[in-house]
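K.L.:
sequence and computational prediction follow.
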Amino acid sequence: MSPSPSSPPPSSPASSGNHPRLLVTRKLPAAVEARALGSYDVELNTGDAVMSRDEILARAAGKDGLLVTVADRIDGALIAALPPSIRIIASFSVGYDHIDIEAAAARGLAVTNTPDVLTDATADIALLLILGAARGAASGMAAIREGSWKNWAPTGMLGTDVGGKRLGILGMGRIGRAVAKRARAFGMSIHYHNRHRLPPDREEDAIYHSSVEGLFAASDILSVHCASTPETRRLVNAQTLALMPEGAILVNTARGDIVDDDALIAALASGRLRAIGLDVYNNEPNIDPRYRTLPDAFLLPHLGSATLETRNAMGFRALDNLDAFFAGREPLDLVTPRCRSPSSAS
């Protein structure tokens, strides 16, 4: 099957020597693409159009590996249809819920991700959402853009302080801990729920809640940082939101499917929640249109890792994993339990 006519033409390989053959499904920062071109016979997506599954399969022919992003749905059916030459899927992301890990492992494919390098950038966005939601930034920006701001008023556009508030962190991994560090500087007290309680040196002064319900009930502001798993999908729902204090704030920089859109929109529209801040969504970029009508919804277009420095670091980390694999070493960020060595398949 040939690539779609609307898709950009493939780039020329860096060489025709003994370099591993790599398909990169999206346009990456220039420095990352330059490094890839120096190490691989690489096909780049110079036009950055999202590839269809058929196009991925067509362009994967003859390749040894794939470098994919969160926009690529690498499900079990696609993995089963990949050509036998593919031995590794490197994801340009820390999350890998867009890849069927069990199917990849069953086929003997290596799958890697890019942890650590996007922690600070995502934590910064979480704080931006917290502050933007608490201070009514969405309404304020709309007033400026629409020309409806007429004068300063003592009771106009009143937000709420974050200092002295209880910040609940759902998922106290790298990003959750980075958010806690920043939030302490704003005078917030930290509460958290995690699959396992942190050791004292990482917990610091944070208060652990052994149940999700306990965390929601103790959170004036709740920041979502857990991974998307069958257990966490729709974890933010009508029942858990009802446990939060009246006028609480919820922000999400993790994954959209952790939130039940109907429940969250209803809680905000009813005044149960004061405000929300979202950087991730179900079915993004085709988000629920009702979010756009809510004046107290501070919305960003999945900017969590969107700094040049961070995106470069993510690309270099993905290439580090590919380099290790093709050199016969185990990649640093391997998320599949087993994989084929480079010499075991043509």
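P.N.:
In hand now; what should we look at? Residues are numbered from 1 along each chain as shown.
K.L.:
only C-alpha atoms for contact and neighbour calcs from this point on.
P.N.:
Will do.
K.L.:
check contacts around Ala60.
P.N.:
Contact analysis of Ala60 by C-alpha atoms under 8 Å, 6 or more residues apart in numbering lists 23, 66, 82-83, 86.
K.L.:
which of those lies closest to Asp54?
P.N.:
Leu82 (10.2 Å; C-alpha to C-alpha).
K.L.:
next up, a second structure to put side by side with the first:
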Amino acid sequence: MKPFVYITRKLPEEVVTPLREKYEVKMWDKEDVIVPRTVLLEEASKADALLTMLSDQIDEELLSAGEQLKVVANLAVGYDNIDIEAATKRGVTICNTPDVLTDSTADLTFGLLMAAARRIVEGAEFIKAGQWKSWSPLLLAGYDIHHKTIGIVGMGSIGSTVAKRATGFDMEILYHNRSRKMEVESELGATYCSFDELVERSDFIVCLTPLTAETKDLFTRDVFKRMKKTAVFVNASRGPVVNEQELYEALKEGDIAAAGLDVFDKEPIDETHPLLTLSNVVAIPHIGSASIETRMKMMNLCVENIDLILSGQEPKTHVNK
């Protein structure tokens, strides 16, 4: 029998064809609906390979059900949805999609920064609502980006690329990371500093840190109070690194000026979420890597990794090597 591959979201047929030519493939038939847990568990129990989304929980329960599972290819850079220790213990290879989405996510992150600072979304809604009656000196006035200080929390490949974008705006670049990045310091003039110093000095605080036990709820009301009142906060990493209720209170009470958010604690968020009631919040639905070119590269990399593992070879991006 051919190895069985289960794909947890509907993907373009041209992406899936290389797998269909060699393996038995089954795919969840909806693009925008999460595969039900019961279905995922049932399919995993038969699968040699899973191609998963960030919204799929690959935990102890699922891994123990997948007795013949060899590989999980996650359509994301992050893999906080996967119990890496449990997978490693069972000899299941975990793959992700780094590098191919770095530039696209950095573009989106900087765009979110600009939109929040210059009130672009607010302005677009203002004019659509017929509220523009005349030109006014301070109508929807936001904050300049050029010659300001950007603080990047999490200087991985995406953080480094955001820093590169910042040089085009003549920004001072601060960063905080688990380890110093000497190449970023030498090439881009970035300065390593403590988290506290970054928070207090930066005009723009950009969160790109992975979600870990140490970074969960990293940004609290106390942290926001130590930022400049004119500061703009951007989160393009993972929602749980921010205490959302305390961010809401900080924005509402004027502790900081604005926020740009691509990720949330629970996704998708409800349209009644308190943060969505604030005009100084630009919220988008976790689309950091969502360009057509990049998403296709991510899908193709997942397919390639699955094929390599099922063919007895080393995958291109092996998380738990």
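P.N.:
Received the coordinates, thanks. None of the values given here were measured: they were computed from a predicted structure.
K.L.:
which of the contacts of Ala60 of the first structure are conserved in the second structure?
P.N.:
Contacts conserved in the second structure for the contacts of Ala60 of the first structure, using both residues aligned by TM-score structural alignment, their matches' C-alpha atoms under 8 Å: 23, 66, 82-83, 86.
K.L.:
quick revisit: buried subset of the contacts of Ala60 of the first structure?
P.N.:
For the contacts of Ala60 of the first structure, a burial check counting by 16 or more other C-alpha atoms under 10 Å picks out 23, 66, 82-83, 86.
K.L.:
quick one on the thing from earlier: the contacts of Ala60 of the first structure in helices, which ones?
P.N.:
When helices are assigned by DSSP state H, not one member of the contacts of Ala60 of the first structure lies inside them.
K.L.:
tell me which of those is nearest to Ile276 of the first structure?
P.N.:
Of those, the one sitting nearest to Ile276 of the first structure (C-alpha to C-alpha) turns out to be Leu66, at 36.3 Å.
K.L.:
and the closest one, what's its match in the second structure?
P.N.:
Matched by TM-score structural alignment, Leu66 of the first structure corresponds to Leu50 in the second structure.
K.L.:
I figured that match hits Val72, correct?
P.N.:
Yes - using C-alpha atoms under 8 Å, Leu50 of the second structure makes contact with Val72 at a distance of 4.8 Å.
K.L.:
so stretch 304-320 of the first structure matches what in the second structure?
P.N.:
Aligning stretch 304-320 of the first structure against the second structure (TM-score structural alignment) gives residues 288-304.
K.L.:
what's the answer for stretch 217-228 of the first structure, then?
P.N.:
Stretch 217-228 of the first structure covers residues 200-211 of the second structure once aligned (TM-score structural alignment).
K.L.:
kindly report the same for stretch 256-266 of the first structure.
P.N.:
With TM-score structural alignment as the criterion, stretch 256-266 of the first structure aligns to 239-249.
K.L.:
again with stretch 188-197 of the first structure
P.N.:
Counting by TM-score structural alignment, stretch 188-197 of the first structure pairs with residues 171-180 of the second structure.
K.L.:
and for that stretch, what's in contact with it?
P.N.:
Contacts with stretch 171-180 of the second structure, where a contact means C-alpha under 8 Å, 6+ apart, come from 145-155, 163, 166, 189-195, 198, 202.
K.L.:
is it possible to mark the buried ones in those residues?
P.N.:
145, 148-155, 163, 166, 189-192, 195, 198, 202.
K.L.:
what about the lengthiest helix in the first structure, how far off from the second structure?
P.N.:
For the first structure, the helix reaching the highest residue count under DSSP H is reported as helix 308-326. For helix 308-326 of the first structure, the mean deviation from the second structure after alignment is 1.1 Å (mean C-alpha distance after the TM-score superposition for the first structure).
K.L.:
can the contacts of Ala60 of the first structure go into a markdown table with extra columns for distance to Ala49 of the first structure?
P.N.:
As requested, the contacts of Ala60 of the first structure are arranged in a markdown table below (distance: C-alpha to C-alpha, whole Å):
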| residue | distance to Ala49 of the first structure |
| --- | --- |
| Leu23 | 14 |
| Leu66 | 16 |
| Leu82 | 20 |
| Pro83 | 22 |
| Ile86 | 22 |
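K.L.:
compute the first-to-last residue distance for stretch 64-71 of the second structure.
P.N.:
The first residue of stretch 64-71 of the second structure is 13 Å away from its last residue (C-alpha to C-alpha, to the nearest Å).
K.L.:
from the chain's centroid, how far away is that stretch?
P.N.:
For stretch 64-71 of the second structure, the gap between its own C-alpha mean and the chain's C-alpha mean amounts to 27 Å (C-alpha atoms, centre = their mean, to the nearest Å).
K.L.:
what sits up against that stretch?
P.N.:
By C-alpha under 8 Å, 6+ apart, stretch 64-71 of the second structure touches 41, 44-50, 63, 91-95, 306, 309-310.
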